[in-house]
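J.: Below is the structure, and that's it, no one-letter string:
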């Protein structure tokens, strides 16, 4: 089992990176929904989806992820920088299990999202490469051995239980989990299909690379078939408001 896939090799910056291969992180809890006119920020389709979200946290995470995607479009496609936010619409394509951004007179842009306990992340994948990422809050109160024995491969269970402290077991459990989720997104497979196989063997068999790290109590993993290293960048809500001028 590759030790490099358990080590922290993913770069996480406290400011925006210059590369286009960046995953942008933001705390959705910073959003004050009462101060927003979402009809000016989201497409009609997105407004319909938002209306179905009942929990305040879910609403904030939905708005945050969509605004991050819209900023990434404007940032990476200068010709679209003046496009109204409402004309960029995120919709999941069930035919290929991919989230895509739809813009009039422009090819659909593949993208990827993740969210957990108020922290959200977004990235564009215009090259349509095998690419996926996931973030999960590391919670210490879960029965890791019991969960691992129910869902994970024997080798993964052994790797977790090799650690003699609860915190280390938790870190290993969630590292394996985020790798499985990222792999599921990169390979367009349901996560249920990837729970029991050894994720390290799956990555090698599919010739995919993976990088991970821990950020403020969250585990983050990226899986891709490209040699280009993706980076994570932190953006605050106030910065996003200034960038999108709303």
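T.: Happy to help now that I have it. Please read these numbers as outputs of a predicted model, since none were measured by experiment. Numbering: from 1, shown residues only.

J.: from here on, contacts and neighbour counts on C-alpha atoms
T.: OK.

J.: Tell me the buried residues in the strand ranked longest in the chain?
T.: If you go by DSSP state E, the chain has its longest strand at strand 106-116. Within strand 106-116, the residues scored as buried using 16 or more other Cα atoms under 10 Å are 108, 109, 110, 111, 112, 113, 114, 115, 116.

J.: try stretch 21-33
T.: 22, 23, 24, 25, 26, 27, 28, 29, 31.

J.: in a strand, that's where the fifth one is, yeah?
T.: Yes: with DSSP: H, G, I helix; E, B strand; the rest coil as the criterion, residue 26 is assigned to a strand.

J.: That one contacts residue 120, correct?
T.: Yes: taking Cα atoms under 8 Å as the definition, residue 26 is a contact partner of residue 120 at 5.5 Å.

J.: residue ranges for the strands of this protein, please.
T.: Counting by DSSP E, the strands of the chain are 11-13, 22-27, 89-93, 98-103, 106-116, 119-124, 131-137, 209-215, 218-224, 231-234.

J.: got the ones you listed as JSON lines, with distance to residue 5 columns?
T.: Below are these laid out as JSON lines (distance: least, Cα to Cα, whole Å):
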{"stretch": "strand 11-13", "distance to residue 5": "14"}
{"stretch": "strand 22-27", "distance to residue 5": "19"}
{"stretch": "strand 89-93", "distance to residue 5": "29"}
{"stretch": "strand 98-103", "distance to residue 5": "25"}
{"stretch": "strand 106-116", "distance to residue 5": "20"}
{"stretch": "strand 119-124", "distance to residue 5": "21"}
{"stretch": "strand 131-137", "distance to residue 5": "14"}
{"stretch": "strand 209-215", "distance to residue 5": "6"}
{"stretch": "strand 218-224", "distance to residue 5": "9"}
{"stretch": "strand 231-234", "distance to residue 5": "16"}
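
J.: Presented hereafter is structure B, for comparison with structure A:
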């Protein structure tokens, strides 16, 4: 199935950065900046300090509803990255920014003094890894991202057999190097199943539809008018390599070149006074 093969190819590049925030450029233009950060590096002391120091009162109210440490780490990291970007690149005062989910518009908005600023953002997180996509624009841009840990314990095979479209299943089978007369669930590769899932999740965010409405539909047909970029990412944590799949879908083109790297992996510590960054 050659027309679906492109969805399983690696169409993202990764570069690491020890400084955070990354140095600003003179002209951002219509460029989607994507950042990946391991929030597991935040310890209990930092979680408490950062929540008090970096979160707006409205964000703190939401943060304190998250009882699991990993959920708190992911929430903190995403908000710090978004607000630092808006402060450094767009000139806003960090302390006056806050990020909230708009249930009516079904997306995140960044606010400055109760006004939505011209910054489109979309986030995803899995197993402590936090993916943040940012685009300064006043246009109604479609943008969706998804990041999923490729778990060896949690199988998507039963979900795929029950919910995935027939063409999606065939495309997953085509990714298997050798398929004999075995049942479908034995032949399907986990990485291919997760790729379909990240595409569906990213698409749902881009077109602002619940994933439940799209799960049975052919994601390849939906993605046809959009720019789609996906890849697998190996994260090293405590000497263990963990695989993730991620997808980005937008009506803004992303190009593979050195000047516009898709994924900026933030390796530095979130330990400076980010509110002073302008």
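T.: Cool, got the structure. These numbers come from a predicted model, not from an experiment.

J.: Just give the TM-score of the two.
T.: In this superposition the chains share a TM-score of 0.88, using TM-score structural alignment, normalised by the length of structure 1; 239 aligned residues with a Cα RMSD of 2.4 Å.

J.: ok, back up a step: of the buried residues of strand 106-116 of structure 1, which is the nearest to residue 198 of structure 1?
T.: Closest approach between these and residue 198 of structure 1, by Cα to Cα: residue 114, at 22.3 Å.

J.: tell me, what's touching residue 26 and residue 120 of structure 1 both at once?
T.: Listed as contacting both residue 26 of structure 1 and residue 120 by Cα atoms under 8 Å, 6 or more residues apart in numbering are residue 64.

J.: Identify the residue nearest residue 99 of structure 2 in space, chain neighbours excluded?
T.: In this structure, residue 99 of structure 2 finds its nearest non-sequential neighbour in residue 110, 4.5 Å apart by Cα to Cα, 6 or more residues apart in numbering.

J.: from memory that neighbour sits against residue 96, does it?
T.: No: contact criterion Cα under 8 Å: residue 110 of structure 2 and residue 96 do not qualify, at 10.4 Å.

J.: For residue 97 of structure 1, list the residues it contacts.
T.: 188, 189.

J.: what's the answer for residue 10 of structure 1, then?
T.: 211, 212, 213, 221, 222, 230, 231, 232.

J.: Could you identify the pair within these that is furthest apart?
T.: 213 and 230 (12.0 Å).

J.: Residue 165 of structure 2 pairs with which position in structure 1?
T.: When structure 1 is aligned by TM-score structural alignment, residue 165 of structure 2 is paired with residue 153.

J.: Spit out the residues that contact residue 213 and residue 230 of structure 1 alike.
T.: 10, 11.

J.: Contacts only, for the match of residue 165 of structure 2.
T.: Taking Cα under 8 Å, 6+ apart as the test, what residue 153 of structure 1 contacts is 195, 196, 197, 198.

J.: aligned partner of the first one in structure 2?
T.: For residue 195 of structure 1, the equivalent position in structure 2 is taken to be residue 215, counting by TM-score structural alignment.

J.: That match: neighbour count?
T.: 19 (other Cα atoms under 10 Å).

J.: for residue 217 of structure 1, same thing?
T.: 11.

J.: List the contacts of it.
T.: 137, 138.

J.: Now do it against residue 194 of structure 1, distance only.
T.: As judged by Cα to Cα, to the nearest Å, residue 217 of structure 1 and residue 194 of structure 1 stand 24 Å apart.

J.: And for residue 32 of structure 1?
T.: 37 Å.

J.: try residue 226 of structure 1
T.: 21 Å.

J.: Mind putting the buried residues of stretch 21-33 of structure 1 into CSV with distance to residue 187 of structure 1?
T.: Formatted as CSV, those follow (distance: Cα to Cα, whole Å):
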residue, distance to residue 187 of structure 1
22, 19
23, 18
24, 21
25, 22
26, 25
27, 27
28, 27
29, 31
31, 32
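
J.: now what about the longest helix seen in structure 2, what contacts it?
T.: Longest helix in structure 2 by number of residues (criterion: DSSP state H): helix 69-90. Residues outside helix 69-90 of structure 2 that contact it (Cα under 8 Å, 6+ apart): 21, 24-25, 37, 39-40, 42, 47, 50-51, 54-55, 63, 66, 92-94, 97-99, 119, 121, 123, 125, 127-132, 134, 274-275, 277-278.

J.: now with 7 Å?
T.: The contact list for helix 69-90 of structure 2 (Cα atoms under 7 Å, 6 or more residues apart in numbering) reads 21, 24, 39-40, 42, 47, 51, 54, 63, 66, 92-94, 97, 99, 125, 128, 130, 132, 274, 277-278.

J.: Return a selection command, for use in PyMOL, containing the buried ones of those residues.
T.: A single PyMOL command selects the buried members of the contacts of helix 69-90 of structure 2 (16+ other Cα under 10 Å):
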select buried, resi 21+39+40+42+47+51+54+63+92+93+94+97+99+125+128+130+132+274+277+278
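
J.: Mark which of the contacts of helix 69-90 of structure 2 are part of helices, please.
T.: Using DSSP H, those in helices are 47, 51, 54, 63.

J.: farthest-separated two in these?
T.: So, those by Cα to Cα: farthest apart are 54 and 63, at 11.5 Å.

J.: any common contacting residues for these two?
T.: Counting by Cα under 7 Å, 6+ apart, nothing touches both residue 54 of structure 2 and residue 63.

J.: so what corresponds to residue 114 of structure 1 in structure 2?
T.: Per TM-score structural alignment, residue 114 of structure 1 is aligned with residue 124.

J.: From what I see, its match and residue 149 are in contact.
T.: No: using Cα atoms under 7 Å, residue 124 of structure 2 is not in contact with residue 149, being 11.2 Å away.

J.: Neighbours of the residue nearest to residue 1 of structure 1 when sequence neighbours are not counted, how many?
T.: Once flanking residues are discounted, residue 1 of structure 1 sits nearest to residue 200: 6.4 Å by Cα to Cα, 6+ apart. Here the number of neighbours of residue 200 of structure 1 (other Cα under 10 Å) works out to 21.
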